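Asker: Take this sequence and fold it.
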Amino acid sequence: MSRLVVVSNRVADPRKAAAGGLAVAVKESLEQTGGLWFGWSGNIHDTESGQGTHGEVRLQTVGNIKLATCDLTQEDYAGYYLGYANDVLWPVFHYRLDLANFDIRFTATYRRVNRQFASRLMPLLRADDLIWVHDYHLIPLAAELRAMGCTNRIGFFLHIPMPPPLIMAAIPEHEWLMRSLFAYDLVGFQSPADVAHFTSYVESEAGASPLPDNRLLAFNRSVRVGAFPIGIDVDGFSDLATAQDGIEMFNRMREEYSRRRLLLGVDRLDYSKGLPQRVNAFRELLALYPENRNSATLIQIASPSREDVSAYSILRSQMDSLCGAINGEYGELDWMPVRYIHRNVARKRLPGLYRASRVALVTPLRDGMNLVAKEFIAAQDPTDPGVLVLSRFAGAAEQLKDALLVNPYDTQGTAHSIQRALTMPLDERIRRHKTLMSQIRQFDVRWWSSSFLDALAQTATTDMAS
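Answerer: The predicted model follows:
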């Protein structure tokens, strides 16, 4: 059996990984093959005095898994991570061209850091390793490895959405970026829509031709593409709901809100999540359906994210203002319509919070998948389940069709769907939950990992002819 080598922007200790993260997804395969996990340590240094990505790789053995990490300099962090990855790729891939910063210096640093990662990884590789690269931070990594003589099978998985061709074409040097994906043997996306966008791009911009076995020929190279929607550890997350922390949270919420029906949002504070639109839809619910006043409470958890980026500080101020306005307009001495929490909530407590909620609002403006939707389903009591209100622009909507699908830009339409969720009869809630649960069980995190790796192992190595 070939050893699995996982490459991601950050490396996590699999022993400490919370259920649902990348660590859970790859831990089993890494353990089975005595695998290697390579990436950034999370440490930043002011200078390149032998410690940044130019320094030695640190190796750590965790059970049967080897972790290999390297540091970034402050310059590399600013240009590669904050700059190109999060000021160019993240907004563009989420359709927010207005928030992108196309500074040419970011591109140079992004390419250089990927080259440095490749040079640190190469000496650690074996001839028959199977390499799995993750996400937008590392798109050109395979091309850099190929330039250094790597002939291993290399797969890439994009965790975020793939934008349509005209949006992708807004990125300066977009052709170079997409050409880089053809250095992989297999490129995986979250949904068929993402595959269609990528296919459309390379057909229109590079004259790509379809080949058998879901392959595309362009740039004198071929690559296999496919949709591999990521899942969760369903049983593991369900167990958390009935563990001590989950039960304590459930009981506390049911006691504190015994006279209320809870609506719940759990997100990072990010402009892709549609948080202001969601809060405005809740305000519209209170205006259109007065019976929810003093009855329904929205708990919105928005964990801190990239607080040093101006777009996020603006969003935080907007959320503070919106939630304060609704509470001022509708609140009573004994009822606060919106409980807005801008901090992290321990993951082991989330299942109890999900289970105590009548409705989950998962309404991003655009999302690659959104695992909160699947976690909410897994945490429910099947005899009295809550209702999932899900944005049609989340990748999860292509799988979870028995959720109430909404357009988050349609404030009144979303409010009507929330009202439907709050008043849905028990038999309909049970029926919808049963179907949704079957879906997330069939396509769980182990299915995702094994299906991608099986496809990669069966894919012929890329034709590197130029």
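Asker: Only C-alpha atoms from now on, for both contacts and neighbour counts.
Answerer: Will do.
Asker: Double-check residue 366 against residue 397; I have them as touching.
Answerer: No. Contact criterion C-alpha atoms under 8 Å: residue 366 and residue 397 do not qualify, at 10.9 Å.
Asker: Of these two, which one has the most company?
Answerer: When residue 366 and residue 397 are compared on other C-alpha atoms under 10 Å, the one with more neighbours turns out to be residue 366, at 24 against 21.
Asker: For the comparison step, fold the sequence that follows:
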Amino acid sequence: MGRLVVVSNRVGPLKDTGRAGGLAVALVDALTKSGGVWYGWSGEISEEGTFGAFKTTKTRKVQMVQLDMTQADYDLFYAGYANRTLWPVLHYRLDLAVFDRRFEQGYRHVNERFATRLRPLLEADDMVWVHDYHFLTFASQMRAMEVNNPLAFFLHIPFPAPEILAALPNAGSIVRSMMAYDLLGFQTARDADNFRRFAVEELGADELGEGRLRMAGRETVARCYPIGIDAEAFSKFAMTPDARRNMARLEKLLGGRQQIIGVDRIDYSKGLPERFRAFERLLEDYPENRGQVSLMQIAPPSRAELDAYIEIRRELDELTGHVNGRFADLDWTPIRFLTRSFPRRALAGIYRASRVCLVTPLRDGMNLVAKEYIAAQRAEDPGVLVLSRFAGAAEGMKEAIVVNPHSAEDVALGLQTAITMPLEERRDRWQILFDRLCKEDAVAWSDAIMADLRQVKR
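Answerer: You can find the predicted model right below:
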């Protein structure tokens, strides 16, 4: 078996610093099994950009190779097409998408440049695994350079229904480029089905069964591979000194009251304003929770330079002030809104101290917070997950309280159900979820994709 070459927008870290996300942990495990290369953007802007020297770091089995971008590349590819065009379209927010052909040209240019620079690094038996919406056209560039290595792709965010994607200018060309991959992985069955529907209905591809498509004499497999976490390792985080310290602080602060926890980047796809309004509705419709239940929302900023994110931050500040002004008492604050990040070990303690986790995106590829919360719970006294039906995680977490995030009444009812759930029912739901997380973990996810890629290329 040859090396694994991973391509992603950002690279690393190779060691778990306590802040690495589930994706990084899974990819490091896959890379160290076979040895390989992790290739992507350095995060730096320079005049040379993709024409400059590689920045490399090497361990015994894994080499990290990174390239800079120019300011123009960053503006058009990353801030432009990736985040102003693809991100809103793929999250069903056509009203926020900016359609500018310069963005698309910049996006294709960066994909071509990254493919061109990777080509000389490849060995004949390497397998290449490309990640996320930044590199939709990458495989077509590789094939144009006569690269015949197995090429897999995984989309970490949703893939919308054909009726939505069709609004993207040149959507057919983008999807046709994706068909240059041998294997396309999606978070949910719905996402994989949406891709196959577009390929068949819009491009005339033939559906062959078991996720296989044929177009222009070439076969591509498009299947669902729900990403997991290392549940057993994350459960141990909840017993680390950092976790215990945070638990103790929260338990002292709460003084026997209950806490609902939310952890999300500030992003319009996460449904944070809707969440705050649903919590307000909980206090309105179920007044016994006043003075007894609070919401802690941890929300580090992201893409803060974009107008849509500036507006949502302003709205969240206003909603926090409104709810707190209406319901707060001398010794109780309804909403605590923290715009900072926490290491994963600290989060494990915060999760464990919280009776309910509220995960209510309007649209999400998977949402690993839902899985981390379950992993962090005490088996003898676990909390309850309230989960949006539009999170990819909902397909495999039916034992959560599944709600419609667009309905404040439905979310409030879900919260009340979670808050008042008897201990035996909480234990039963948690045990099923935790056992499934341990079985369908991050290693099983990456192993399944790699096994299918080898099978496809036989």
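Asker: The counterpart of residue 411 of structure 2 in structure 1: neighbour count?
Answerer: With TM-score structural alignment as the matching criterion, the partner of residue 411 of structure 2 in structure 1 is residue 414. The burial count assigned to residue 414 of structure 1 is 28, neighbours taken as other C-alpha under 10 Å.
Asker: Looks to me like residue 414 of structure 1 is in a helix.
Answerer: Yes. Secondary structure assignment (DSSP: H, G, I helix; E, B strand; the rest coil) places residue 414 of structure 1 inside a helix.
Asker: What separation do you get for it and residue 21 of structure 1?
Answerer: As judged by C-alpha to C-alpha, to the nearest Å, residue 414 of structure 1 and residue 21 of structure 1 stand 29 Å apart.
Asker: again, but for residue 234 of structure 1
Answerer: In this view, residue 234 of structure 1 and residue 21 of structure 1 are 12 Å apart by C-alpha to C-alpha.
Asker: Comparing those two, which residue is more hemmed in?
Answerer: Each of residue 234 of structure 1 and residue 21 has its neighbours counted (other C-alpha under 10 Å); residue 234 has more, 24 against 16.
Asker: my read: the match of residue 411 of structure 2 touches residue 420, true?
Answerer: No. Taking contacts as C-alpha under 8 Å, residue 414 of structure 1 lies outside contact range of residue 420: 9.8 Å.
Asker: Relative to structure 1, which residues correspond to stretch 62-73 of structure 2?
Answerer: Aligning stretch 62-73 of structure 2 against structure 1 (TM-score structural alignment) gives residues 65-76.
Asker: again, but for stretch 330-339 of structure 2
Answerer: By TM-score structural alignment, stretch 330-339 of structure 2 lines up with residues 333-342 in structure 1.
Asker: Can you give the distance from the matching stretch to the centre of its chain?
Answerer: Offset of stretch 333-342 of structure 1 from its chain centre (C-alpha atoms, centre = their mean, to the nearest Å): 28 Å.
Asker: And that stretch, end to end?
Answerer: Its first and final residues considered, stretch 333-342 of structure 1 spans 23 Å by C-alpha to C-alpha.
Asker: if I look at the residue nearest to residue 264 of structure 2 when sequence neighbours are not counted, how far off is residue 119 of structure 2?
Answerer: Leaving aside its chain neighbours, residue 264 of structure 2 sits nearest to residue 299 (5.0 Å; criterion: C-alpha to C-alpha, 6 or more residues apart in numbering). Residue 299 of structure 2 sits at a distance of 39 Å from residue 119 of structure 2 (criterion: C-alpha to C-alpha).
Asker: quick one, strands of the stretch 301-450 of structure 1?
Answerer: Chain-ordered strands for the stretch 301-450 of structure 1, with DSSP state E, counting those that start in this stretch as the definition, fall at 338-341, 359-362, 387-391, 404-406.
Asker: between these, which gets nearest to residue 251 of structure 1?
Answerer: strand 359-362 (17.1 Å; C-alpha to C-alpha).
Asker: how far apart are that closest one and its match in structure 2?
Answerer: Once the two models are superposed, strand 359-362 of structure 1 sits on average 0.3 Å from its counterpart in structure 2 (mean C-alpha distance after the TM-score superposition for structure 1).
Asker: what stretch of structure 2 does that strand fall on?
Answerer: Residue correspondence for strand 359-362 of structure 1 in structure 2, counting by TM-score structural alignment: residues 356-359.
Asker: What residues of that stretch count as buried?
Answerer: Of the residues in stretch 356-359 of structure 2, those buried by neighbour count under the rule 16 or more other C-alpha atoms under 10 Å are 356, 357, 358, 359.
Asker: which among those residues gets closest to residue 6 of structure 2?
Answerer: The shortest gap between residue 6 of structure 2 and any of those belongs to residue 359, at 29.5 Å (C-alpha to C-alpha).
Asker: What sits closest to that closest one if chain neighbours are left out?
Answerer: Using C-alpha to C-alpha, 6+ apart, the closest residue to residue 359 of structure 2 is residue 387 (4.9 Å).
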